[in-house]
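**Student:** here are the coordinates; sequence isn't available:
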């Protein structure tokens, strides 16, 4: 994608570089450099906060029906970029291109849906038991800071940007530094769709640099995180210091239970679908299976059959049904977990190591 480069969005201005060393984005399929992205620091955070403060004064007073027009404009701008968005996502996280296209469509729906919500921001009139009426009105909470993971980089940003704009709140996003081009294309769609300068801003940079500065800012009144439970606990503690409102989408580890009377073949097929989706890099992916002893062999055979039917390969190849793990650190961790599990007495039915022809 030589004609597209990652850029920060600060106060309505796209920037391809800063004074700091750029971030390197590695292709998970080849482990070669894809592109570099501008790195934001303290100066960029302070500037973004300045523009967000100015935008709040204006955007918070815009009627919900007018906000809805902007949200639908963003949806249409994303539709015009859906091919580029899917390719960028597929390159940056290694997800097969056909599956990447599906995420773009879901994200577009988010903006259309929240446009409708912006038109329905009604207060309430409540009869008082002492006579008269009590009236409530909805007001924007203020500047929002959003932190997203790399595993669903389009949909996660859409699910934070769209409701913030619908509610009349400017939003400062710090997406994963693994997905800067994907995030840039979303920012471009927001600008083209009519989002005023300062209402949507995009900062790239290490979490340890950007996040503490946004968390310490008094004017940031709400945070939204999609990430690990550990990080969520840390941000909740920091948010308490300035009494920020929080929305947390954290990791899960709930088991799958296969009872004796289950349709075991269907259960195995569905469990494999959810387990292997996005190479297992999903916060709700099943990690533990409790199977009735009479069904263990049959369930295991079904999972093996589904796993061995996967076509591993480059994310841009439409024949590929599973790409690589996105980060080398995650690959090494999975290898260590697999080896430790076998050493502890587990029986491996298939796989368990890197395929020789995709190493």
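**Tutor:** Thanks, I have the structure now. Fair warning: this is a prediction, and the values are worked out from it, not measured in the lab.

**Student:** drop to CA atoms for contacts and neighbour counts, all remaining ones
**Tutor:** Will do.

**Student:** would you list every one of the helices in the stretch 101-250 of the chain?
**Tutor:** Counting by DSSP state H, counting those that start in this stretch, the stretch 101-250 of the chain has helices at residues 153-167, 180-193, 207-216, 229-242.

**Student:** mind listing what's buried in stretch 193-209?
**Tutor:** Counting neighbours by 16 or more other C-alpha atoms under 10 Å, one finds that the buried residues in stretch 193-209 are 193-206.

**Student:** would you turn those into a markdown table with distance to residue 296?
**Tutor:** Output for the buried residues of stretch 193-209, formatted as a markdown table (distance: C-alpha to C-alpha, whole Å):
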| residue | distance to residue 296 |
| --- | --- |
| 193 | 53 |
| 194 | 55 |
| 195 | 54 |
| 196 | 57 |
| 197 | 58 |
| 198 | 56 |
| 199 | 53 |
| 200 | 51 |
| 201 | 51 |
| 202 | 48 |
| 203 | 48 |
| 204 | 46 |
| 205 | 46 |
| 206 | 44 |
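
**Student:** if we can go back for a sec, which one of the helices of the stretch 101-250 of the chain lies closest to residue 50?
**Tutor:** helix 207-216 (11.9 Å; C-alpha to C-alpha).

**Student:** For that closest one, enumerate the helices and strands it packs against.
**Tutor:** With contacts taken as 3 or more C-alpha pairs under 8 Å, 6 or more residues apart in numbering; DSSP states H and E, helix 207-216 sits against helix 42-59, strand 171-174, helix 229-242.

**Student:** Below is an additional structure, to be compared with the one above:
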């Protein structure tokens, strides 16, 4: 076990300088596994936010004109530093977010790969020359949009910020990022990698503060040209509306309630093992987490038995302890939400096959939970649990399963299990989701885009599409003269 001495000092980073908030206000950072206070995070004033936005404007003027080879070299250096510091970053992440250390160290390594991908892909953000009449040169240019205001949550303290940072900096933008006040240490460690790699002052700025006040101020600030947000649907709608009122584009990666359809021809044991592994990763606190399990009636009991075995094999505890495979939830609010969703489902006829309660120990621990016979009108079937709850529902016809799967306003991720190529193609056509995995529950990858449809947001992160929001397309018609 580590001590609070291992936790980094939390500061904001504005115009190349680490600083406290102007008013001296702070809030505590709590270890969700022990409830100990790790440190305190400074809260920005409006003056601090103005300084950050103005620094980003100055940084953009410098960074956009930095040759692509120099930009790429700095970003690759930052990625190398992050890899070399992955153990330290992972330990900080586990202490403030709770996930098992192995997952945290792996997250740090993955985001370094995402940074490298975006840095290299920016070299291929080509424009084009269009044939036209003699004496005229018609071209299309792709240029960075400008300073970005980015807002990220606590569940992936390295992954969510890096998606914004990597894409923005690779495209030639600057940014002000407000990372979560619950997991600030990881964000500090990321920014240090860029600072130590030689990123010019002002190009990347890190702030913390009261979320509604920070977002309102940065969205309205004249320097801001793009809003990038990962978080809940309700908050995303508020931020998108605020951006729309300022006629500023936004990138919204919002929540979901991912359905899993397990068809009659699927192997129920394999499907259950893969689905359970994904369900309990990060204690279910994943926007793409499989969270509604629709299983054909002919195999539902076999699937359920294997799922329960997998749930009961999960080792719950402090993510820094050896052998732990699932850490705590983020805070007391999440525990209360799990209890309420479970109680509502049981009141409407659901059966608890395992789990169903918080664990009697310090920290915010909830048992991996499997429920069967869950009514369609139970809150668990319509409200994203964002925790280790797995409702299993039997279906008879695929039409019925697809109706239930697509009945919600969300459309982020979906999963299907089948041995039939024809059925797989039907699931591909008819699932209303921006991300689909068949016969596995794979996570995001930096080589391919991620994003939602319907109320789960718009725009894409990752892959060649990941730079689109950070670039503007300019048509240039040049009449050639002597």
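**Tutor:** Cool, got the structure. Being a predicted model, the structure only gives us computed values, none of them experimental.

**Student:** Distance to residue 266 of the first structure for the helices of the stretch 101-250 of the first structure - can I get that in CSV?
**Tutor:** Shown next, in CSV, are the helices of the stretch 101-250 of the first structure (distance: least, C-alpha to C-alpha, whole Å):
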stretch, distance to residue 266 of the first structure
helix 153-167, 28
helix 180-193, 35
helix 207-216, 41
helix 229-242, 31
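
**Student:** which non-adjacent residue is nearest the residue most central in space within the first structure?
**Tutor:** Note on the first structure: the residue nearest the mean C-alpha position is residue 156, at 3.0 Å, using C-alpha atoms, centre = their mean. Leaving aside its sequence neighbours, residue 156 of the first structure sits nearest to residue 148 (C-alpha to C-alpha, 6 or more residues apart in numbering; 6.3 Å).

**Student:** Quick one: map that neighbour onto the second structure.
**Tutor:** Here residue 148 of the first structure is matched to residue 152 in the second structure, going by TM-score structural alignment.

**Student:** any idea how far residue 339 of the second structure is from its match?
**Tutor:** To residue 339 of the second structure, residue 152 of the second structure is 26 Å away according to C-alpha to C-alpha, to the nearest Å.

**Student:** cool, and residue 291 of the second structure?
**Tutor:** Separation of residue 291 of the second structure from residue 339 of the second structure (C-alpha to C-alpha) stands at 16 Å.

**Student:** So for these two, which sits in the more crowded spot?
**Tutor:** Neighbour count, other C-alpha atoms under 10 Å: between residue 291 of the second structure and residue 339, residue 291 has more, with 31 against 15.

**Student:** What is the host helix or strand of that one packed up against?
**Tutor:** Using DSSP states H and E, residue 291 of the second structure falls within strand 290-296. Where contact means 3+ C-alpha pairs under 8 Å, 6+ apart, strand 290-296 of the second structure is packed against strand 258-262, helix 268-279, strand 389-395, strand 413-417.

**Student:** Which part of the first structure matches it?
**Tutor:** Strand 290-296 of the second structure maps onto residues 286-292 of the first structure, going by TM-score structural alignment.

**Student:** What ranges does the stretch 1-150 of the first structure have for its strands?
**Tutor:** Under the criterion DSSP state E, counting those that start in this stretch, strands of the stretch 1-150 of the first structure are mapped to 8-10, 13-15, 23-26, 33-37, 124-127, 133-136, 143-147.

**Student:** Quick one: these as JSON lines, columns for mean neighbour count too.
**Tutor:** Formatted as JSON lines, the strands of the stretch 1-150 of the first structure follow (neighbours: other C-alpha atoms under 10 Å):
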{"stretch": "strand 8-10", "mean neighbour count": "26"}
{"stretch": "strand 13-15", "mean neighbour count": "14"}
{"stretch": "strand 23-26", "mean neighbour count": "19"}
{"stretch": "strand 33-37", "mean neighbour count": "18"}
{"stretch": "strand 124-127", "mean neighbour count": "11"}
{"stretch": "strand 133-136", "mean neighbour count": "11"}
{"stretch": "strand 143-147", "mean neighbour count": "24"}
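
**Student:** For burial, what's the neighbour tally of the match of residue 148 of the first structure?
**Tutor:** Residue 152 of the second structure, neighbours per other C-alpha under 10 Å, totals 24.

**Student:** And it, how close does it get to residue 163 of the second structure?
**Tutor:** On the measure of C-alpha to C-alpha, residue 152 of the second structure and residue 163 of the second structure end up 10 Å apart.

**Student:** picking up where we left off before, dump the residue contacts of the residue nearest to residue 156 of the first structure.
**Tutor:** By C-alpha atoms under 8 Å, 6 or more residues apart in numbering, the contact set of residue 148 of the first structure is 156, 157, 173, 174, 175, 176, 225, 226, 227.

**Student:** Cool, thanks, talk later.
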